[in-house]
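K.L.:
Need coordinates for the following:
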Amino acid sequence: MREPNVVGDWQEYDEHAGLRVRVHGVEKAEPPRGRDEAADDLTYFRFRVTVENRTTERFGIHLEDGQIDVRVGTDGESAFLDWRNSRFIEGFDVYPLRRATAVLFAACPDSALHRVDVQVALKVDDEWAERYLWAGGVTGDEIIEGEPRPESARDSLACQVSNFLRREAES
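P.N.:
Model prediction:
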């Protein structure tokens, strides 16, 4: 199993060289207007999905509700994705050296915000691109780097290097 991307990291598509995507800007947010009462037991958060074209050709991209899955907490339960108030990318041409960003709102119990996983399946020129996963979390306004799920290989070299760098940065 491959390690997930950390929130904020760019991931380049193999089948579309020069096209890359990232999930970033995970933070607590106020419920959009009209959702105040529905969100009594839930905490709203927002995140961004940015697609960047670093090639010399144009790509038509599509990113909407069914192409994004948000899981929260240690058990990976589904978060409520507020598709009505989110701003997706629907049939947009990303020209060379340009970006397009979707802003998405989701909600979950406050106790699950420490771990947020976002999976993105982008559609490029009417073809499905590979799905990628970003792991992170929200506490206040800080982003916490994601830890591998308990069933993943904790002894992998990438995990060991990541843990070493994290410990070095703290000291």
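
K.L.:
contacts, neighbours, all on C-alpha from now
P.N.:
Fine.

K.L.:
which residues of the protein fall in helices?
P.N.:
157-170 (DSSP state H).

K.L.:
Quick check: Thr139 touching Arg115?
P.N.:
No. Taking contacts as Cα atoms under 8 Å, Thr139 lies outside contact range of Arg115: 9.4 Å.

K.L.:
Another sequence for comparison is provided below:
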Amino acid sequence: MREPNVIGDWQECADVHAGLRVRVHGLEKAEPPRGRDEAAEGLAYFRFRVTVENRMREPVGILLEDGQLDIRTGPDGESAFLDWRNSQFIEGFDLYPLRRATAVLFAAAPEHFLNLVDIQVQLKADEEWADRYLWSGDLTVPDGLPGTGARPDVGSESLACQISTFLREEAERGQG
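P.N.:
This next block holds a predicted model:
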């Protein structure tokens, strides 16, 4: 895990898990699920999705539970509250070739920390651990036009802008 992915990017797994792709996407503010109002007092709820795609030739058993996710927010990387009761994990699912499985997860953190959200995922496939991958995003910047994956003009100081610029520069260096 040398550099973070931007929320919404696919990450190709390596080595034994070559052919699996993981994506953290759909990061958005959300209302606390019913019955969690008291637990969320003073915190801003948000949700995101983790999708796993199988591009291998054989089915693979996927496991993604709360212990395989780490969510950090703010400049000091404070741990966010992962609402495991209301999240929908992937538990022992046989993922066939050319199919996807998605987990919908709820978390909460102080509102003023939502400008930096880091989500680390370590998938388990066929009882073997895949590498850990990190996605970074910003809940305070509105998304771009639907379907474009682009954000409107934002200041060069935003995390998403810095990551996008870094990845673009690295891609250009790799081609040159």
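
K.L.:
Thr139 and Arg115 of structure 1: who's more crowded?
P.N.:
Arg115 (23 against 16; other Cα atoms under 10 Å).

K.L.:
so what's the more buried one closest to, chain neighbours aside?
P.N.:
Gly137 (4.4 Å; Cα to Cα, 6 or more residues apart in numbering).

K.L.:
cool, Glu12 of structure 2 as well?
P.N.:
Per Cα to Cα, 6+ apart, closest to Glu12 of structure 2 is Arg21, 4.5 Å.

K.L.:
What's the end-to-end length of stretch 10-26 of structure 1?
P.N.:
15 Å (Cα to Cα, to the nearest Å).

K.L.:
can you check stretch 39-58 of structure 2 too?
P.N.:
42 Å.

K.L.:
quick one, strands of structure 2?
P.N.:
In structure 2, the strands defined using DSSP state E lie at 5-6, 10-12, 20-29, 44-54, 60-64, 69-73, 78-79, 81-82, 90-95, 99-109, 117-125, 128-137.

K.L.:
so can I have JSON lines of these showing distance to Ile163 of structure 2 and mean neighbour count?
P.N.:
Shown next, in JSON lines, are the strands of structure 2 (distance: least, Cα to Cα, whole Å; neighbours: other Cα atoms under 10 Å):
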{"stretch": "strand 5-6", "distance to Ile163 of structure 2": "7", "mean neighbour count": "24"}
{"stretch": "strand 10-12", "distance to Ile163 of structure 2": "15", "mean neighbour count": "17"}
{"stretch": "strand 20-29", "distance to Ile163 of structure 2": "15", "mean neighbour count": "20"}
{"stretch": "strand 44-54", "distance to Ile163 of structure 2": "19", "mean neighbour count": "21"}
{"stretch": "strand 60-64", "distance to Ile163 of structure 2": "26", "mean neighbour count": "20"}
{"stretch": "strand 69-73", "distance to Ile163 of structure 2": "16", "mean neighbour count": "20"}
{"stretch": "strand 78-79", "distance to Ile163 of structure 2": "20", "mean neighbour count": "15"}
{"stretch": "strand 81-82", "distance to Ile163 of structure 2": "25", "mean neighbour count": "20"}
{"stretch": "strand 90-95", "distance to Ile163 of structure 2": "29", "mean neighbour count": "17"}
{"stretch": "strand 99-109", "distance to Ile163 of structure 2": "22", "mean neighbour count": "19"}
{"stretch": "strand 117-125", "distance to Ile163 of structure 2": "12", "mean neighbour count": "22"}
{"stretch": "strand 128-137", "distance to Ile163 of structure 2": "8", "mean neighbour count": "19"}
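
K.L.:
for those strands, which one sits closest to Phe166 of structure 2?
P.N.:
strand 5-6 (10.7 Å; Cα to Cα).

K.L.:
residues touching Val24 of structure 2, list them.
P.N.:
Listed by Cα atoms under 8 Å, 6 or more residues apart in numbering, the contact set of Val24 of structure 2 reads 7-10, 48-51, 119, 135.

K.L.:
at 10 Å what do you get?
P.N.:
5-11, 48-52, 102-103, 119-121, 133-137 (Cα atoms under 10 Å, 6 or more residues apart in numbering).

K.L.:
same deal with Ala107 of structure 1?
P.N.:
Here Ala107 of structure 1 is in contact with 28-29, 31, 39, 41-46, 70, 72, 78-82, 113 (Cα under 10 Å, 6+ apart).

K.L.:
If we use 7 Å, what do you get?
P.N.:
Neighbour list for Ala107 of structure 1: 42-45, 79-81 [criterion: Cα atoms under 7 Å, 6 or more residues apart in numbering].
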